[in-house]
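In: Give me the fold of what follows.
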Amino acid sequence: MNPSNFRPLLAVVMLALPFRTTLLFADDSERASVSVQGLRCEYLSNPLGIDVQKPRLSWRLDPAANLRAQSAYRVLVASTPSILQHDQGDLWDSGRVASAQSTWVEYGGKALHSGQQAYWKVRVWSDAGKSSPWSAQAAWSMGLLQSSDWHSKWIGEQRPDGTAGGTPLPSPWLRKTFTLVQKPAKAVAYVNSLGYYELYINGRRVDDYVFSPAVSDYSKRNLYVTHEIADFLVPGKNVVALWLGRGWCVKGHPGVIHDGPLVRAQLEISFGNGSTAEVATDEKWRIHESPITPLGRGTAFGDYGGERYDAGLELPGWNQVDLDDSGWQTAAVFEPASALTAAQMVEPNRLMETIKVARVEAYPQGGWVIDMGKNFTGWLEIKLPR
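Out: Now for the predicted structure:
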């Protein structure tokens, strides 16, 4: 070997040796303490409104702890954060369970009811018998578990006289004003939509979801999404508003007997003094056409359609409390095809990326071809000259 090549190699080995020696000979006192992280319930982080009555719990061990294996665990589930902080589980205390299982650990406590909140944490023991500190708290809430828990009606837009069946109707705005005597301690909105929706309280969008709820086969199930809305409500007059979109709720698709969109929703409101209130969709809600009208049939069989946006129909403040909606129509009540109503048990769709246009060309038959450079699910933002 050439000595000039040998010296750098020797230097590298000598520098690396102390580091490797530390790893090989470190005792337990020098290792990071065992810790538990990444708590999930039914694969989700702190999910709202689940409908699995015996949820499955999972966690991860901190890889920095240099832990070979988990030998046991203990799970606590409590009805309030304060009870859990005192290391008590009034809903479930698994006790120390000798098991390496850290995924899909089935809840084994008291029966859970609709709307119930649960808070939980876990600790584990290493293969050497060393216990971890308690994990940080995590939580989940139950959705509406029985069909009788739904007190709301399916509502939407009645097809105007003289409008042929199958003709796309404008995507409707819906709203309802109500009064609260005090600021609520807790408030939850359950929205069950055939087609897509956006939910607003007092003019504010309550989430960053898009294309919500997730796609489902309406002949088998329709999905609802749960929202915590207490921070959006105020003492006095309030308004809840929904902007619906057709999505895949098109007559001819399995399970669709009315051209959509349709929605049923209810707000469950609790106050600090123990009293409650409920706001539910019914024929008293007000409805108005929005600037968006679908184009084409919008079927999954090749006629995907599009949208027409009429800026002349814009109505500033349509979802705010001080709008006078006395001139709006009242919503129509519908009875969709019977199917299972289930909680959406997947992460919601969110805006993840803004794509710039790659190419714009005039189309010989008229119009323009806008090439985004990739396939995507989303929408366009176009600035037009005044």
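In: When you work out contacts or count neighbours from here on, use the C-alpha atoms and nothing else.
Out: Noted.
In: Could you list the buried residues of stretch 320-328?
Out: By 16 or more other C-alpha atoms under 10 Å, the buried positions in stretch 320-328 come out as 320-321, 325.
In: next up, for comparison:
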Amino acid sequence: MREAPTRLRCEYRDDPLNVDTARPRLSWWLNDPRPAELQTAYQIQAASSATALQAGSADLWDTGHVSSSRTVNVDYQGRPLAVGDRVWWRVRCYDSDGTPSPWSEAARFELGLAESDWRARWVAAPLEGSPVAAVPAPLLFCDFELPAAPRSARLHVAVLGAVRLSLNGRAVTAEAIGTDRDLGCAPYRSYDVTDLLRSGPNRIAALLGDGAWCGHAAGGPRQRGGRRPMLCAELVVDAGSSPPFRLLTGDGWQWRPGWVLQADRDGGDIVDGRQFLSGWDEPGGCSGYPVDLPESGLVRRADPTPEPRVIACHTAPPPAQRRRSPEGRTRLRYDFGRSITGRLRATVRLAPGATLAVRYGLVEPVGDGAVSWSDAEDRYTGRGGEPERFEPGFALHAFRVVELVAEGEPFDVVQLEAVEVGCGAAATASLRCDHRLLEDGFRAAVRTLDQGLLLGPVRGPSGPDRRLQPVDAPAILAGAAAAVDAAAPFGFWAETLSGAGGAVPAASGDAAAGDTALDGWLPCLWLLYRCYDDRRLLDRMYPAVQGHLDRCADRWTGAAAALEVAVPDQLLGTARYAFALSVAARMAGVLGRLADLEAHLASLDRVRGAFRRRFVTAEGLLAGDAQLGYVLALETGLLEGDEVSVALGRIEAQLRRDGFHPALDLRDLGLLLEVLTLSGRVDLAYQALLQTTSPSWMHAVTAGADLLWDAAGGVPGRLAAAGMAGWLQRFLLGIELDDDLTPERNAYRRVRVQPRPPLGRAFPAGAPVRDIAGHLDTVHGRFEVAWRITAEAFELDVLVPGNAGARVVLPDGSDRLVPAGRHHFAVPLSGLSPAVAPAADIPVLREVSGGR
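Out: This is a model prediction of the structure:
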């Protein structure tokens, strides 16, 4: 094999510092551009130091020659690892001739702390706010001495609230890190802080804010997670002595009130610059009072989610408005020209004791351009004199327009920047298109997912769209898998939602209620297996799946007989229960639980029969005639024979009646387009996709919006983003998961390449899209697809990565299995009828070796 493997990862992450399993899984990409090349074997070496590995001394693990084509989630099976152990590893692959590749570059991982390994205690200040009012964010700190400069140092941090950490006055994290109140655990992160420590006196310091734990969250009252924020941290330093030096939160830590009077992610920051204490985070910088030592009752778990990061800083344009009110307040309004998630950084000159308020607003992208102002704002009280810089440390806002309101004179703006913050997940896809609206829409979708997938807020007004709602998770994950690297964060979310004991929330799975937590949790487990080959998660969570289905069965039986439950709710709940059964049946099949597979399929048959008796009329219509009901019934296979065509006819009639605007939430628009596409009505899917008036995905894109949101419907923009990214990737570009569930084909090891170009009599004005190109990075490598419609033919180019394959399906219905390499196909348009090619007149499928 000519080239060394690339993209070495452990538990779906690059060089993680807090792996929480003693048998982590390793993955890599094959790196061989030769056609039809496969991996026939691999060899992994692991060592306790980079030097040893480079010298070929694999003191932890050497697999030797292993005959296998597997490159994803290979279990570490070397010497048993202990907490804090560091492992450097590399891999080489053998090609179909048995020739080994060069060794890869070294990657590494470190074993983190299990709950039983923690020695640190939770610490907090004796300050508690109320459900309506905050208290100042406390400063927590501890001094310590090191006998020598550290060889290495790791800081493990769990927080209930939000925290900004520093060592010797230097920031540990670029952004505040925090905990959502609904995780049911205390996630912790790990940092390499070797360069922040020094021989002699040191100080670790934390500015501890309420965050979403005890501040405002999801538009509700404060303190729904806890009454005050808490911190738990362990610093482990190798300074050349044995055992390593450890500094733990607990006795010896101190606190004092800070100058941040409110530190609230959703509610905004309030800062009194007059109380700022310079040098407080340096050794000996200030003194304080003993901390409290509360108990949290939560398990600490390694957090694999990407950290928030600053994407860009945008310099403010000249103010669009400047006016002075009769009360003596100066108002300046700035329009940054694009939607931003983040905060404002302002350098201003204020009168002593004067207050600056920063308001944030979004602009409706079409219509009269009215500003929708957030109910959260940041406030700063100045010291006066020299210019002062104010940048909120905890709040996150979605905005395009800001308004500065200042009291008194002088008031001068020296510098103003919008700090744009993203979730840190790597983009995994691209799309280039000759239809500008679709290309802009995909770009906006990816940007919306980056800013809204993990951070929470994607709009200005506080509300439930600031958090990941479990019922929305499958739609978001399906789209995220087509655009960003979502395996680690969604796997973590799926496990934490189930609880430490593998139980599911008691309120979940009500068949009559429909939108419940487990309606999202169960299909997410399946998507994580299908997209990322996470079989271990299926194994671990399967007992909880069984428990969920048992509760669903009981509630579905009761709901179906309850007269007080509305028929539409019964119908939607029954359809979702059937979908859960179908997903569980596939899980059981993959896990080899054949008795469960048969039981789930038998239950599905009973539910399907009950559904048709209860909700399908003699004419094939559904009770309630709701568009979402038809979509779910078609998706889950609840209809038979002519009922399918009747359902499609009703959806078409409803779309035409409403000008091709969906009669369902935008969260379900992706599902609608998928059902239409897979049912052969690509024409209807395109017409709904390309609508530019509300409600539609393209409503905002037409006006140049680079974030997607729907204020009128209150629908989170990330739902629209996920649906749009998913459909464009799967059906426009044409890269889909293969239907084969065997391990050798799963998780994009073999893909289905089937673009749905706008061809046929349904497009009398011609194809609205004629030229597409893009890629998708998967756990098995990068797939590239490009297609175009010329005057003579439909042409398709496909790049399949090494060790993978593809089933290519062309518009005439012909298909072919192709191995790794570049492939070019062409179908003459003359061979296609206005609709589809007749079965007896299939045009010749041509492949040109070596591509174009």
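In: mind listing which of the buried residues of stretch 320-328 of structure 1 are in helices?
Out: Among the buried residues of stretch 320-328 of structure 1, none falls in helices (DSSP state H).
In: Just the closest of these to Phe271 of structure 1, please.
Out: Val321 (21.2 Å; C-alpha to C-alpha).
In: Matching the closest one against structure 2, which residue comes up?
Out: With TM-score structural alignment defining the correspondence, Val321 of structure 1 maps onto Pro283 in structure 2.
In: Settle this for me: its match is touching Asn202, isn't it.
Out: Yes: with contact defined as C-alpha atoms under 8 Å, Pro283 of structure 2 counts as touching Asn202 (5.3 Å).
In: okay, and the common contacts of the two?
Out: 143, 168 (C-alpha atoms under 8 Å, 6 or more residues apart in numbering).
In: Surely Val13 of structure 1 is within a helix?
Out: Yes: counting by DSSP: H, G, I helix; E, B strand; the rest coil, Val13 of structure 1 is part of a helix.
In: Pull up the aligned stretch in structure 2 for stretch 339-350 of structure 1.
Out: Counting by TM-score structural alignment, stretch 339-350 of structure 1 falls onto residues 298-309 of structure 2.
In: Give me the buried positions along that stretch.
Out: When burial is assessed from 16+ other C-alpha under 10 Å, stretch 298-309 of structure 2 yields the following buried residues: 300-309.
In: same deal with stretch 261-275 of structure 1?
Out: Within stretch 261-275 of structure 1, the residues that count as buried by 16+ other C-alpha under 10 Å are 261-271.
In: again with stretch 184-198 of structure 2
Out: 184-191, 193-194, 196-198.
In: and it, which stretch of structure 1?
Out: Against structure 1, stretch 184-198 of structure 2 falls on residues 220-234 (TM-score structural alignment).
In: gap between the two ends of that stretch?
Out: End-to-end distance for stretch 220-234 of structure 1, by C-alpha to C-alpha, to the nearest Å: 38 Å.
In: which residues are contacting it?
Out: With C-alpha under 8 Å, 6+ apart as the test, stretch 220-234 of structure 1 has contacts from 48-49, 143, 180, 182-194, 201-202, 204, 206, 213-214, 216, 255, 269, 339-344.
In: One more: stretch 8-28 of structure 1?
Out: Contacts for stretch 8-28 of structure 1 (C-alpha under 8 Å, 6+ apart): none.
In: Just give me how far that stretch sits from the chain centre.
Out: Relative to its parent chain, stretch 8-28 of structure 1 has a centroid offset of 48 Å by C-alpha atoms, centre = their mean, to the nearest Å.
In: Now do the same for Ala50 of structure 2: its match in structure 1.
Out: Looks like Ala50 of structure 2 aligns to Pro81 there (TM-score structural alignment).
In: buried set for stretch 41-52 of structure 2?
Out: Those would be 41-50, for stretch 41-52 of structure 2 by 16+ other C-alpha under 10 Å.
In: which residue ranges form the helices in the stretch 1-150 of structure 2?
Out: Along the stretch 1-150 of structure 2, the segments classed as helices by DSSP state H, counting those that start in this stretch run 50-54.
In: Tell me which stretches of it form strands.
Out: Counting by DSSP state E, counting those that start in this stretch, one finds strands in the stretch 1-150 of structure 2 at the ranges 6-10, 25-29, 41-47, 61-62, 66-67, 74-75, 86-94, 107-110, 138-146.
In: winner for burial among those?
Out: Sort the strands of the stretch 1-150 of structure 2 by mean neighbour count, taking mean count of other C-alpha atoms under 10 Å, and strand 86-94 sits at the top with a mean of 24.
In: once the structures are aligned, where does that strand end up in structure 1?
Out: Taking TM-score structural alignment, strand 86-94 of structure 2 hits residues 117-125 over in structure 1.
In: So which residues make contact with the matching stretch?
Out: 35-36, 39, 70-81, 84, 131-142.
In: Mind reading off the mean deviation between it and structure 2?
Out: Taken over the aligned residues, the distance from stretch 117-125 of structure 1 to structure 2 averages 0.5 Å (mean C-alpha distance after the TM-score superposition for structure 1).
In: Aligned to Lys54 of structure 1, what sits in structure 2?
Out: Structural alignment (TM-score structural alignment) places Lys54 of structure 1 against Arg23 in structure 2.
In: For that match, which non-adjacent residue is closest in space?
Out: For Arg23 of structure 2, ignoring the flanking residues on the chain, the nearest one in space by C-alpha to C-alpha, 6 or more residues apart in numbering is Tyr76 at 5.1 Å.
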